[in-house]
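In: Test case, fold it:
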Amino acid sequence: SPDLPETSGSCNVNIACPEGQPYFTLGESVVRITVYVGNLSGSGSGVLVNNTALDGKPYILTAEHNGLNFFTGAFATNDNLQNWEFEFNAHRPTCSNQQQPQNIISYTGCVLRMRSFDGGGNTGSDVALLEINDPSFQASTHRFAGWSRQNTAPASGYGIHHPSGDVKKISFFNGPAVPGVFSQQSTPLHWRLVWSATQSGHGVTEPGSSGSPIFDLSNDLVVGTLTGGAASCALRNAPDYYGMFWHQWDGNGSSSDRQLKPWLDPLNLDPQTLSGKNLSVDEFGLKAQRYFAYPNPSRSGGEVVLPKSVSSHWSVYDLQGRMLFQVEESNVLLAPQSSGTYIIKHRYENIQIPLIVQ
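Out: Sure, this is the predicted structure:
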C-alpha cells in the first residue's frame, strides 16, 4: 500500500480529523506533486487556484524551489515538467492512519506559466504557477481555491499540505502571522508563523509540504505558499515561512513570466480577492451554469436569478471591494446601480459562489 505506513511525523493531523473536517472541502484543492528535475525526483505540494474568468483552467500554485536543482540552480526543463504528477484526494477517509486514501485522481504533465526567479525564496517570495496539460483533466470534478492579494497579515489560519509526500494533513496557527525575512531578502516577503496544538495532534510541516498554501481563517482564502522553516514534530514551536501572495501577484518582476496577475486575472478586473469555486455542481445541488443574468449585456442594470427557490443571501460589491448592498431573496436586482462591473457573492449555508456581472 503506497500510503501505509505513514511517512510523516506522528504529530501531524489528518484533514479528516475533527478539527480538519470544516475545511475538508476547501482542502480538495490541495495536491500532492511528484517533481522531476534533471535526473532527480522528489515530492511537493500545491493548490489548484481560481482565476477571474472562472473558466476552470488548471493552474497549480506552488513554490519555485520545488522545481529547482539546488546543485546547479537550473529549473526543471519542459521535458521534466511533462512527467510531473499531480494527485488530488490523497487523504485518509477518517482521522485514523489505518485506512488507505480512496478516489485519488492523478494527472501527469504541466507547463510553466510563471516563476519568481529568486533562487527559491533567496531574494523574493518563491512562487511558481503551473498549468496541468494532461488532456484527461476535468475541471468539473475539482475545487478551485480562492485567494487574497491584500497585504494584510492573517490573525490566524491553517495550512493544508503533504508532508514528506504523505497523505493530506492540516496544521493550524492561532497567533498572528507576521512579516518575516527568509534567507537573503532585504525586506520581509514571507509570512512568519508558529503552529498550534489541536485536539488530534500538533500539525507542523516537513519536506514535501513545500509549495502548499496557507489560508486566512477569516475568509478561507490563500494568502501564501510555503518556502521553508524549522518546524517539525521535534521542534513544534519553530517558525515556518510562507511567500506572501500579494508580492507574488506582481512583485517579482514586470514580465508575465514573473507575475501571477496576467494568469489569475485574465479579465483585468484587478480584484483584491477572489472566492473559491466548484465548477461542477455547487454545494446546494444546482449546476453553476444555471445562474441567469439578464438582460446581458445591459446598459441600465439587470437581474441575477436562480431557477429554483432556495434561501439565499446575496452581496454586491464594486471592483474596489466595497459592499454596495445585501439582500435575502432568490434573485438580486442591479437596476439601481450605475453602469459598470460588479462582483456578486451568493451564500447558501456558508458556501460562497462568486459571480462577475457586467
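In: drop to CA atoms for contacts and neighbour counts, all remaining ones
Out: Noted.
In: Report how many residues lie close to residue 53.
Out: 16 (other CA atoms under 10 Å).
In: Same question for it, what's its three-state structure.
Out: coil (DSSP: H, G, I helix; E, B strand; the rest coil).
In: Identify the residues contacting it.
Out: Residue 53 sits next to 265-267 when contact means CA atoms under 8 Å, 6 or more residues apart in numbering.
In: try 7 Å this time
Out: Residue 53 makes contact with 266-267, according to CA atoms under 7 Å, 6 or more residues apart in numbering.
In: The one 10 residues further on too?
Out: The contact partners of residue 63, taken as CA under 7 Å, 6+ apart, are 126-128, 210-211, 225-227.
In: Among these, which one lies nearest to residue 314?
Out: residue 225 (30.7 Å; CA to CA).
In: my guess is the closest one meets residue 212, correct?
Out: Yes - assessed by CA atoms under 7 Å, residue 225 is found in contact with residue 212 at 5.3 Å.
In: Those two: which is more packed in?
Out: Set side by side, residue 225 and residue 212 show more neighbours around residue 225, with 33 against 29, by other CA under 10 Å.
In: which residues are common contacts for residue 225 and residue 212?
Out: Common neighbours of residue 225 and residue 212, using CA under 7 Å, 6+ apart, are residue 62.
In: Please provide the structure for the following sequence as well, for comparison with the first:
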Amino acid sequence: MRITTLLALLLLSAIGLRAQIPTGGTPPSLTSEKQNLFPDLQDQRRSLPDLDLQKVLDEDAQGPGIRFAAPLAVDFRPDNAGTWTDLPNGDRVWRLYVRSRAAKALIAFYRDLSLPAGAELYMYAPDGQQVLGPYTAADITAEGRLMTGLLYGDEAVIEYLEPAAVRGQGYFRIDRIDHAYKPVARSEQTAGRDFGFGASLDCHIGADCELADPVADLKGSSCRIIVVVEEGSGYCTGNLINNTAEDGTPYIYTGFHCMDGYTPIFGLWRFDFQYRVAGCAPAVNEPLYYSLTGSTFRAGRRENDFLLLELDQEVPSNFSPHYLGWNRQAPPPDTSYMFHHPRGDVQKISRSTIQGSIFGGPIFWNNDVTTPRDHHYDVDFTEGNYEVGSSGAALLNKKGQMVGHLNGGNPDLEGCEFSQAWFGRLGLAWTGGGTPDTRLMDWLDPLGTDAMELGGLADSQPQVVTGTILTYFEKTPVGGVEVTLDLDGNSLKVTSAADGTFIFNNVGAANTYTLSFSKNTTASNGVSGADIIAIQRHILSLTDLTGPYRLLAADVNLSGSISALDIIAMRRVILAIETEFGPGIRSWTFLPDDFSFSDPEDPWNPAPPVSISSGNIADLQDVQVLAIKLGDVNDSVDGNK
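Out: Here you go, the predicted structure:
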C-alpha cells in the first residue's frame, strides 16, 4: 500500500523578532521632543526590486515546502543610503525608509554588524504604530549578523542611534529584505491570516490548560523555532533534550524536514521560549517570550527526519528551561503528549489516550521524500491537534520521556476531531546513518554509557544574574554603568545597556554573590543653577528637599551632610573650573530599590549599602537598582550620558 501524506512542514514565513528578553523602546525620531529635528523621508524612500511573484509561486508548486516570504537582495549601508541627522547633544541618527510594493510584511537581515556601547537599532512602521527594538550589541550573533522583523505592511523605517561618545564606531550592512507575499497573523481576532499569534485553529488546547497537568513541568523544553534559509524564513517546533553528562548542553531536537531542500543559515535561527498564554482562557493579547539566536548543526538524517542543533549560547535559568529525558527502546506509548507551536502560534498541547503503534510501511511524503518502513510511531490524537509549524515537536510518553518527534500525518483541519500523526522514532535515530553527523548517540551519550533511557533535567544551566538600573525619581534608564559581580573573590563585569538592563550569563557556583555599581561620567550632567537654588533654599530652611534620594544627591562632596561646600563644588563644575565634585568622587552613586531608610530625613545614618549581596543567586535575578546622579535634585539628568 502506497501512503502519500503531508509533512507537518515548516512554512517559510515572516516573523516578529524581539530582543533576547523582550523590551520596548522609542526611536529618537518618534519622541515628541525630537521629532521636529528630523526631515521628512518621503522623498528619500527607497523602492525595492519588485518580487517576481509568479516565479515564486511556480517554485512553491515544485518545492518541498510552502513558502511565506521570499528574499530580495539589497545593499544598504550608512555610507551609501539613508539620511544622517545630528542631534544637539552630539548624538546622531541614521534613518532608511524602504518599500517593497504589495508586501504583507517585511524582515531585514544585517551582516558585518558592529554596535558600540549605547548604540541602538530600530525597525518601525512609518506611522509609528509598530516599533521593533531597540536592538543592541547583545542581540548580534557571533558572526556579526542580525534579523529584525516582521513588520506588517510594505513600508519600513530602519533607524540607528549612535551616541556622541562612540561617533563613527558603528557599522552594518543590510544585505537582504524578505518580502512576505502571503498573509500573516497579528492577533486571533484578525481573520484571513496564516501564521503567527492567533493563527492556529480555535480548537487547539493551550499549554497551560488542565490537560497538560501531568506533564506541566516539561513545558519549558519546547520552543518555537524561527527557521532562516537562503530561500526564505519559517516556523517549526524544537525541544531541549538532556544528555548522559547532564551538563545542560543546549541541544535542540527538531525535524530534518524543517530545512530539507533549502539552504539553512543556522547562525540566524531563533528559538523562542515561554511563548504561551497563562491560564486556559482564549488569548487576547500576545504574550512576551524569551529568545536566543544562533545555533550549530550537530547531526541530522533525512531517513529518520531528525535534526540535532546546539544553541550558540546557554539557556538562561530565567527562561525556565527543561531538558527532556528520553527512552530509545520504548514501545509505542499508550498515552502520549505533545507541546507544539502550530502555525507559529503560542504553545499548545495535544494528547492521545489510544495505544500507539509502529507504522509498518514506508511513507511517501509530499516533498518527494520517502522514509523507510518501521521508522515511525503511528499516533491518533484524542484531544488537540497539530498543524504546519508543529513539525519537530516531541512525542512524550506518560513518564514524560521523549520517544519520537512529529514528522507529519493527516491532521483534522476542520475541528480537531481526529488527527493521525507519524512520529520519527528516537531509537532508530540513535544509530541513524552510522556516523557522528547522522546519529544521536555521540551527542546524547557523550559518556559512552549505552543508556537505554535517561531522566529529564530541570534548570540545569549555570545561573544568571539580571537587573535594571533606573534614576531615583522619574525611573528613567541608566546605561553605561559598570556592574561588577563578585563570586567569592572572582569578578565578572558587564555594562548596563541603554535601557538600563544588565545580565550575567553562565554564572558559576559561589558561597556569596555580590553586585556593585560604578559610573563616572560628566559631573555637570543634570546639574544647573536650578539645583543650586533648591539646595540653597534647603540650607536656609526655606524649602526642604523632599526624600532621602534628593538629600543624597545634594551631598556632592560625600561628607554625610549638605552645606555651602556642596554648592561651591557644584558651581566650580558648572563653570568648568573642575571636572569632578572632589578628588576621587565619582559622579553617580547606587543603592537597591528595596532599601529602607531608618530615617528618611537623615539618609546617611546608617550609611546606605553600596552593594547587593546574597548567598542565594535567585535573589539576584531581576534586581532593581536606583541610580543617584550627584548634584541633580530635580531629575534632569540624561541617564545615558
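In: So which of the contacts of residue 63 of the first structure belong to strands?
Out: Among these, DSSP state E puts 128, 225-227 in strands.
In: Aligned counterpart of residue 160 of the second structure in the first structure, please.
Out: Aligned counterpart of residue 160 of the second structure in the first structure: none (TM-score structural alignment).
In: how near is residue 160 of the second structure to residue 175 of the second structure?
Out: 16 Å (CA to CA, to the nearest Å).
In: These two: who's more crowded?
Out: Using other CA under 10 Å as the criterion, residue 160 of the second structure and residue 175 rank with residue 160 on top: 25 against 17.
In: doesn't residue 124 make contact with the more buried one?
Out: No - Residue 160 of the second structure lies out of contact with residue 124 (CA under 7 Å); the separation is 11.5 Å.
In: With the flanking residues excluded, which residue is spatially nearest to residue 485 of the second structure?
Out: Nearest residue to residue 485 of the second structure, sequence neighbours excluded (CA to CA, 6 or more residues apart in numbering): residue 515, at 4.7 Å.
In: which position in the second structure aligns with residue 65 of the first structure?
Out: Residue pairing (TM-score structural alignment): residue 65 of the first structure is matched to residue 257 of the second structure.
In: Regarding the first structure, what is its longest helix?
Out: Ordering each helix of the first structure by length in residues (DSSP state H) puts helix 245-250 first.
In: Now the element after that helix, going C-ward?
Out: Downstream of helix 245-250 of the first structure, the next assigned helix or strand under DSSP states H and E is helix 261-264.
In: mean deviation of that next one from the second structure?
Out: Taken over the aligned residues, the distance from helix 261-264 of the first structure to the second structure averages 0.4 Å (mean CA distance after the TM-score superposition for the first structure).
In: which residues in the second structure does the helix or strand just after that helix align to?
Out: Where DSSP H and E defines the elements, the next helix or strand beyond helix 261-264 of the first structure is strand 273-274. Structural correspondence for strand 273-274 of the first structure: residues 453-454 of the second structure, per TM-score structural alignment.
In: Could you say which helix or strand holds the residue nearest to residue 485 of the second structure?
Out: Counting by DSSP H and E, residue 515 of the second structure is found in strand 513-518.
In: what do you get for residue 33 of the first structure?
Out: Going by DSSP H and E, residue 33 of the first structure is part of strand 30-37.
In: so the following helix or strand past that strand corresponds to what in the second structure?
Out: For strand 30-37 of the first structure, the following helix or strand on the C-terminal side (DSSP H and E) is strand 40-49. Using TM-score structural alignment, the residues of the second structure aligned to strand 40-49 of the first structure are 232-241.
In: can you list contacts of the matching stretch?
Out: Contact with stretch 232-241 of the second structure is made by 10-14, 67, 69-71, 178, 221-228, 250-254, 258, 322-325, 340-341, 344, 389-394, as judged by CA under 7 Å, 6+ apart.
In: ChimeraX command for the buried members of the residues you listed?
Out: Those of those that count as buried under 16 or more other CA atoms under 10 Å are selected in ChimeraX with:
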select :10,11,12,13,14,67,69,70,71,178,221,222,223,224,225,226,227,228,250,251,252,253,254,258,322,323,324,325,340,341,344,389,390,391,392,393,394
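In: State the distance from the equivalent of residue 22 of the first structure over in the second structure to residue 457 of the second structure.
Out: When the second structure is aligned by TM-score structural alignment, residue 22 of the first structure is paired with residue 214. As judged by CA to CA, residue 214 of the second structure and residue 457 of the second structure stand 17 Å apart.
In: Alright, I will stop here.
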